[in-house]
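**Student:** Here is a sequence together with a model predicted from it:
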Amino acid sequence: MTTQSTTETGHGRRFVLAPNVAPDWSQTMRVFAGISFVCLAIALTCTWFGFWPVLPFAGIELLALWAGLYVSARRSLDREVIQVDGGAIRIEKGRGRAEHQWELDRAWTEVVLKRLPRRWEHTQLVLRSRDQQVTLGEFLEPEERRSLARELSRCIGPMASWGRDDAAPATHESDAVIAPVIRASHSLGDRTG
């Protein structure tokens, strides 16, 4: 589950991808404090009645819970920003800040959605440009990844204008010019043969 926001400016498009993994840190700590209170109350009660081995196991459980909540909260800070603007594509990835950055040439970039052979229904979204390859949206669900690939294909690459609505009439005009030539050669072939 992710959140994806797309904004269109006068010059390009911006995609911000973020996993929807956990609530904010203060809510997570309140839940952890509540669970810890109940767990330690039970462990201390058992210790009071002589079942002291319960206390170390309760501590191990709480430590494992805290570690899981911490990793989940850190992963919720992951961001991928794709800025398609003019002739360039800028990609930033990081946790809380831009840790990795790429800049690709828009006309030479290809959007590739490939199926991974050893995983059921799992795909990988890649932007390829000359010698660079950037994997995007690893935390996305397969349907979200397909949707992102469609949106990126509309605005990236040498044939990006073919997918836009304002380019559709030009496509139909060129089809109209080519179609009579094909019909003429076809009808010419009927006369001779």
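**Tutor:** Structure's in. What do you need? The structure presented is a predicted model; accordingly, all values stated were derived computationally and were not measured.
**Student:** switch to C-alpha atoms for all contacts and neighbour counts from now on
**Tutor:** OK.
**Student:** residue contacts, the residue nearest the centre of the chain?
**Tutor:** The geometric centre of the chain, computed from its C-alpha atoms, lies nearest to Gly137 (Cα atoms, centre = their mean), at 2.4 Å. Residues near Gly137 by Cα atoms under 8 Å, 6 or more residues apart in numbering: 17, 80, 124-125, 145.
**Student:** Comparison target, given below:
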Amino acid sequence: MTAGNDFDLEAAEPTLFSALLTPHRSLNRTGFLLVMACVSVVSFAAAIACLMIGAWPVLGFLGLDVLAIYLAFKINFRSAKAYEEILVTPSELRLRRVSHRGHVMEFAFNPLWVQLDQVIHEEFGVERLFLVSKGRRVALASFLGPDEKASFAKALLAALAAARRGPIYHPIR
């Protein structure tokens, strides 16, 4: 057998669905700098006013407020580094969850047996999504909004249905 006759395993297993889910953050770096500049200017002005009336101990508390806001934003930006990767092929559904600290958890399911469980609120829409298979229940797409979860669930269900139909073979004519 020659190298030209070998099977390409990548081509033999087509990708039916692939998604990378990341948390939404509406404030970018420029916006963060503008917010911190505004908070600092207001705090500095208040500190000068307090200093002029003789309330000098307030200066430290105003500085702590600016530091607390800065730390809250930094923690928020750090948590935005988390993501989930979902890959569906005819023989496997793979979920790879990476935390903001870099911890990786991987789950593999057979797409023929996995079910997508949705917790739907009448007023708000899709609240939670779970992959369920063989007694194992794994949460999915927890940081998406209700409309995004509904759209994602629809696409994932279509991919699972395609996986259940089986691969489509195109014979050589």
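**Tutor:** Everything's here; your move. Quantities reported herein were computed from a predicted structural model and do not represent experimental measurements.
**Student:** For the two chains, what TM-score is obtained?
**Tutor:** Remark: TM-score between the superposed chains equals 0.72 [TM-score structural alignment, normalised by the length of the second structure]; 154 aligned residues with a Cα RMSD of 3.0 Å.
**Student:** returning to that earlier point: what's the residue nearest to the centre of the first structure aligned with over in the second structure?
**Tutor:** Mapped onto the second structure by TM-score structural alignment, Gly137 of the first structure lines up with Ala141.
**Student:** Tell me which helix or strand comes right after the longest helix seen in the second structure.
**Tutor:** Criterion DSSP state H: the longest helix present in the second structure is helix 29-52. Downstream of helix 29-52 of the second structure, the first helix or strand assigned by DSSP states H and E is helix 58-79.
**Student:** Who are the packing partners of that following helix?
**Tutor:** Packing contacts for helix 58-79 of the second structure, counted by 3 or more Cα pairs under 8 Å, 6 or more residues apart in numbering; DSSP states H and E, involve helix 29-52.
**Student:** and the helix it packs on, how far from the first structure on average?
**Tutor:** Taking mean Cα distance after the TM-score superposition for the first structure, the mean distance separating helix 29-52 of the second structure from the aligned residues in the first structure is 3.3 Å.
**Student:** can you count the residues close to the closest residue to Phe139 of the first structure other than its chain neighbours?
**Tutor:** In space, and not counting its chain neighbours, Phe139 of the first structure is closest to Pro19: 6.3 Å by Cα to Cα, 6 or more residues apart in numbering. Per other Cα atoms under 10 Å, the neighbour tally for Pro19 of the first structure reads 19.
**Student:** give the contact list for Pro19 of the first structure.
**Tutor:** Pro19 of the first structure neighbours (Cα under 8 Å, 6+ apart): 1-3, 75-79, 139-140.
**Student:** next one: Leu51 of the second structure
**Tutor:** Contacts of Leu51 of the second structure (Cα under 8 Å, 6+ apart): Leu59.
**Student:** Now do the same for it: its match in the first structure.
**Tutor:** Looks like Leu51 of the second structure aligns to Thr47 there (TM-score structural alignment).
**Student:** thinking again about what came up before, ok, and for the longest helix of the second structure, which residues are buried?
**Tutor:** 36, 39-40, 43-44, 47-48 (16 or more other Cα atoms under 10 Å).
**Student:** ditto for stretch 71-81 of the second structure
**Tutor:** Applying a neighbour-count criterion of 16+ other Cα under 10 Å, one finds 77, 80 buried in stretch 71-81 of the second structure.
**Student:** what do you get for stretch 55-67 of the first structure?
**Tutor:** Of the residues in stretch 55-67 of the first structure, 55, 58, 62, 66 count as buried by neighbour count, 16+ other Cα under 10 Å.
**Student:** where's the last one relative to Ile60 of the first structure, distance?
**Tutor:** According to Cα to Cα, to the nearest Å, Trp66 of the first structure stands 10 Å off from Ile60 of the first structure.
**Student:** corresponding residue for Arg78 of the second structure in the first structure?
**Tutor:** Under TM-score structural alignment, Arg78 of the second structure pairs with Arg74 in the first structure.
**Student:** likewise Gln118 of the second structure?
**Tutor:** The alignment partner of Gln118 of the second structure in the first structure, by TM-score structural alignment, is Leu113.
**Student:** Report how many residues lie close to its match.
**Tutor:** Leu113 of the first structure - counted by other Cα under 10 Å - has 17 other residues nearby.
**Student:** mind listing what it touches?
**Tutor:** Applying Cα under 8 Å, 6+ apart, we find Leu113 of the first structure in contact with 123-126, 146, 149.
**Student:** now, which of those residues lie within helices?
**Tutor:** 146, 149.
**Student:** What's the separation between Phe32 of the second structure and Val66 of the second structure?
**Tutor:** For Phe32 of the second structure, the distance to Val66 of the second structure - Cα to Cα - is 13 Å.
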